[in-house]
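K.L.:
Using only what follows, build the 3D model:
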Amino acid sequence: MRKTLIAAGVAVALLAIHQVPALAAGPAPTEVQIGWADLAKKTLRVSWQDSGEKNLVRVEYPDLPRLNQFLVAQDAGGSNEVVLDTSQFVWQDRARVTVESSDGGVTTARTPSVWFDTQRAAKAVIVGAESLPGRSLRLSWSRAIPADATPNDPLDRPLSEETLDVGFRSTAGETYPVPIDSSTATVPAAIAAQATSVNATNEWGKTSSDQAVVQGATTAILKISPVGQFQRPISFTATAEPRECLAVSCPFSSAMPPTQLQARPDATKPWKTIGTYTGYSTFTRTFPTSGGREYRLYVPAWQTRDYSRWFVGAAVSTSARYSATQAYLATVGFTTNTAQVGQVVKLAVKVLPAGTVKASLQSYDGKVWRHSTYVPLTKGVGTYSFKAAGRGTTRYWRVVVPKMTMNGLPIVATTSKAFKLTVR
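P.N.:
This next block holds a predicted model:
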C-alpha cells in the first residue's frame, strides 16, 4: 500500500514539472526599412525598431529558399541598424531583409522589409565583331533589359546610372567606356590578339558578355616574276598564313577566306581580283599575263567563333609588285639556216599581241648589233625576203619588236633570241 502511494506521488510531481509554461517570445521588431548607405551605392542600410533585444538579420529569396541565409547579428542594446555590402546578395530578381529579436534563446517572428531586386546590369550579347585595318576593332551587341520585378523599390536606380565599357583581358585591365544606351563601338587599336568583352555594371555588380573577341593577324607575302610574255603563264609564290592568337590557337582552317590575287594598270586605277586560291601557308601558281600591271595578294577580313570566343582578323594585303610584259614571239627566223650566194632567204615573224608595228631586223658585226631593215607587222605577222651575200660567212641575226599597247596595258620592247645564217 505504501509503495503505491509513493508511486502516485512521483507521478503527480512529474506532471507538475511537465506543465510549467514555456517562455513566451517577445514582440517582433517593427518598421524594418532599407536604403542606400553611401553615395557610391555599394552598401545598404537596414534599420528597425525594437525593445532593445538582440537581433538577427537575414535575407530571403522567394525562388531560392535554401539560400535564405543569416547575414549579421547585433547584440542587445545595439543601434538597431546594420550596413550590408551589395556583394552579400546573390543575383536574383527579388530579395528582402528580415529582422528578428532573440531573448534568452527565444526568437520572435521575422519582420521583413519590402521586396527589392538585386539584378545586375543586363548582359551584353555580342552579335558582331570585325577587325579593321590598323587593328582597331568594331563591335556590336544587344542587351535585353529584364522587367523590374519590384518597381519603385527603395533601392531602385535609373538605368542611366549604369556603366558600359569594352574591357581588354590583359594584365593592365584596360577599359574603353561607351554610352550606356549604345549597341556598337569602334575600339581603338589595342594590344594585338587580346581578348575583348563588353561589360555592364550597376550597384549589384558587373556582368560580362559570354563571348570574348580575340583578334588574330594574317601574314601576306607575294613574290612574282618581274617579266612575263604576253598570254604565256607567269608564276608567283604567295604566303597567306594566319598567325596564332595571343594565348590561344585560333581555328584558322574554318576562318580563312580564299586568298585573292589582284591586279591594276597603275596606282590611279582600282584593284581587280584576277584569281582566288584556297589553302594556306605558301603556294605557287601561274596565270596568263595580258600586259604590264601591278599585283598584290589580298586576304579579306575573316571571322569565326566557338562557344566562348569570336575570332576575327582584319583584311591584309601586300604592297604592289610590278610585272612587265613582253611580246611573245611565236615565230621568228629564216626559213633556212644555210643558203647559197644569191639565194633568196625569207624571214618570217609572228608575235602576240597581234599588233600592227614595224619590227627591226638586226645583225651582229662581232661587236654590236646593227639595224639592217624594218619588217612591217600587220596583226602581228610579217615577212621579209633578201638575197644571201658574203660567201663563206656566218652571221647572227635578231628581231626587235617595239613597245606597244594592248587593251590599255603596256607591252615592252621585245628582243628575240639570236638566229644564224650561213652563206656558202
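K.L.:
contacts and neighbour counts: CA atoms only from here.
P.N.:
Will do.
K.L.:
Scan the protein for its longest strand.
P.N.:
strand 233-243 (DSSP state E).
K.L.:
tell me which residues in the helix or strand that that strand is followed by are buried?
P.N.:
Next helix or strand after strand 233-243 toward the C-terminus (DSSP states H and E): helix 252-255. Neighbour counts over helix 252-255 (16 or more other C-alpha atoms under 10 Å) mark 252, 255 as buried.
K.L.:
Which elements pack onto the longest strand of the chain?
P.N.:
strand 217-224, strand 281-288 (3 or more C-alpha pairs under 8 Å, 6 or more residues apart in numbering; DSSP states H and E).
K.L.:
Show me the one of the ones you listed that comes nearest Phe168.
P.N.:
Taking C-alpha to C-alpha, strand 217-224 is the member of the helices and strands packed on strand 233-243 nearest to Phe168, at 17.2 Å.
K.L.:
For the stretch 1-150 of the chain, which segments count as strands?
P.N.:
Counting by DSSP state E, counting those that start in this stretch, the stretch 1-150 of the chain has strands at residues 30-36, 43-49, 54-60, 69-74, 81-85, 96-103, 106-107, 111-112, 124-131, 137-143.
K.L.:
tell me which residues in the second one are buried?
P.N.:
Burial within strand 43-49, assessed by neighbour count using 16+ other C-alpha under 10 Å, is assigned to 43-44, 46-48.
K.L.:
Following up with a second sequence; could you model it the same way so I can compare the two?
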Amino acid sequence: MRSPYYGPASSSRRRRRRTRLTDLSSSSDERILELTPSSSLAAVFVLLAVGATLATVHIMMVNSSEGCFLGEYRAALSDNDHPQFKLAQKHPTTNVSKRSIVSAQRSTTPIVTTVDNFPSICTAAQMESIKKQLKPEGCFGGRPWTQPCSFTQATIGCQDHFWMTEVYAHQSFPDTPFVAIIIGWPKGLEKTDFFMVDLQLGTKNPTTYDANKILAKYGNTCPSRTLQYSGMAAPTTKVYVLESDPNKIINLQAIQQELHAENHLIIETKDFTKSKGSSGSLDAWVQDRLPANEDAIHHLSINVEGWDFEILMGASNMLNRVRYVDFEVQWKLEWNKGSLSILIRKLKTRGFVCYFSGSNGNLWRITDCWLNHYGEKHWGRVACVNAHHPDVNEILERMEIGFTDTISRAISFGY
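P.N.:
Model prediction:
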C-alpha cells in the first residue's frame, strides 16, 4: 500500500516528509526546524561536532584556570571528592610540558618560578620502588582511624628532622633573627623537644636550653640526636608557640618561666580555626608580628588536628619567607574539603619540595613523585624545604639523599 502522502492525487506536487526537530539553542521561543531525511543525519553530526568543540574549550578553560602547573609538573589527581579537579581527572594532564603557571586559588601574589636545583621528576624506577615500600592497597576504603594506610604506618612514631637541625646547628645568623613558628601543641608534651631544639639552634646555647632537663620534668618525648653547634648565634632568637587551649598555655608558660626564656620563647593565645577572612590568616599574623618581609622564617611547624590544610592554603605571602615547614595530613575537619594534591601543588609554586617524613629518618618525596593512593583520606606527616633559598640548599640536598637512600632499603609498609 502506498503512503497517503504519495497518492496519485498529489503526484504533481509531492510533499516532502517533514522531521520535527526542536532547536534547543534558542534563548526564548522553541523553534521547529524542518529537515529532509537526508539532511537530518547531517544536522545531528553537526550538533555533535559543535558539542564536542564546546566541551574541549570548556576543559581547556578549566585546566588553565583551576590548574596549578609549573614547568613539567605532573600530579596525578585522585581526590575524587574535590569538585575543582573532578573534570581534570577525566582528562589527565600527563605528558604536558611547559604549561603556564596559574594559581589554583587565583591569588594575586606573584608565583615564583623553580630554580636549577629543584629535583627532577621521579623516574619510573624510583616510582616503582616507592610503590613497593608505600603499598597502595590498604589506603583505599577502610577506616583511617585504624591506620591501614602505608604512609600512615610509615610516618607514625617519633620524628627527628636531623637533616634540618644539623644544618642549622652549623649555620651562622650574624645579622638577622632566627625565627620559628609552632602552631598547635599536641596532647601531652610531644612537641616540647621541637621548640627546645629551635631555641638551641637560634641561640647556639644547648646548656641554658637543655631539652633533657625539661623533658625529664614535664614528660619524656621522642629522643633526638645530640647536636654539635658552631657558627654565630642570631642576635635575636624568636620561637613563637601559638596555642588556643588554656590548659596548654599554662603549661607552656611554666616552661617559659623555668627557662627564663621570656625574650626568646613567646607564647601566644591564637586560634586559627576560628579566624575568619584574611585578617585572621597566618599571613595577617606574620605581617603584624614579623613585618620585616626580608627576614627568614626558618621553621614553621603545624599540628592542629585537621586544620593544617586550611592554615597553609590560607597562607600566601609569608610562605615565600619560610625555609622549612612540617605539618600533618588528616582525614577529618578541613581535610575533608581539600586534598593533599592541591596543597602539594600550591606549595610547589612557592618553591617547596615535600616528603613524607618517616620514623628512623626515612623520607619519600611527594613533589613530582605522586602516587594515586596519596590522595586518599588518611593521617600522615609531611616535611617540606624551600628550594628558592640558597641558605637551605644543604637541607634540600640532605633530604634528597635521604630519599634515595630510603627507597634503596628493603622496607615496606601497608598491606
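K.L.:
Overlay them and tell me the TM-score.
P.N.:
The pair, once superposed, lands on a TM-score of 0.20 when counted by TM-score structural alignment, normalised by the length of structure 2; 145 aligned residues with a C-alpha RMSD of 7.2 Å.
K.L.:
coming back round to it: now do the longest strand of structure 1 and strand 217-224, the angle between them.
P.N.:
Interaxial angle of strand 233-243 of structure 1 relative to strand 217-224 (axes from the mean of the first three to the mean of the last three C-alpha atoms, to 10 degrees): 170 degrees.
K.L.:
In strand 233-243 of structure 1, which residues are buried?
P.N.:
Those would be 234-236, 238-242, for strand 233-243 of structure 1 by 16+ other C-alpha under 10 Å.
K.L.:
Pick the one among those closest to Lys54 of structure 1.
P.N.:
Pro242 (67.0 Å).
K.L.:
The closest residue to the closest one other than its chain neighbours and Lys420 of structure 1, how far apart?
P.N.:
Nearest non-adjacent residue to Pro242 of structure 1, counting by C-alpha to C-alpha, 6 or more residues apart in numbering: Thr218, 4.0 Å away. As judged by C-alpha to C-alpha, to the nearest Å, Thr218 of structure 1 and Lys420 of structure 1 stand 53 Å apart.
K.L.:
Neighbour count for these two, which is higher?
P.N.:
A direct count of neighbours by other C-alpha atoms under 10 Å for Thr218 of structure 1 and Lys420 places Thr218 higher, at 21 against 17.
K.L.:
so the more buried one touches Arg243, yeah?
P.N.:
Yes: contact criterion C-alpha atoms under 8 Å: Thr218 of structure 1 and Arg243 qualify, at 5.7 Å.
K.L.:
helix, strand or coil for Asp405 of structure 2?
P.N.:
helix (DSSP: H, G, I helix; E, B strand; the rest coil).
K.L.:
How about the contacts made by it?
P.N.:
Not one residue lies near Asp405 of structure 2 by C-alpha atoms under 8 Å, 6 or more residues apart in numbering.
K.L.:
Rebuild the helices and strands packed on strand 233-243 of structure 1 as CSV, extending it with distance to Arg138 of structure 1.
P.N.:
Shown next, in CSV, are those (distance: least, C-alpha to C-alpha, whole Å):
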stretch, distance to Arg138 of structure 1
strand 217-224, 15
strand 281-288, 27
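K.L.:
Would you mind checking which of the buried residues of strand 43-49 of structure 1 is nearest to Val375 of structure 1?
P.N.:
Once C-alpha to C-alpha is applied, the member of these that ends up nearest Val375 of structure 1 is Thr43, at 97.9 Å.
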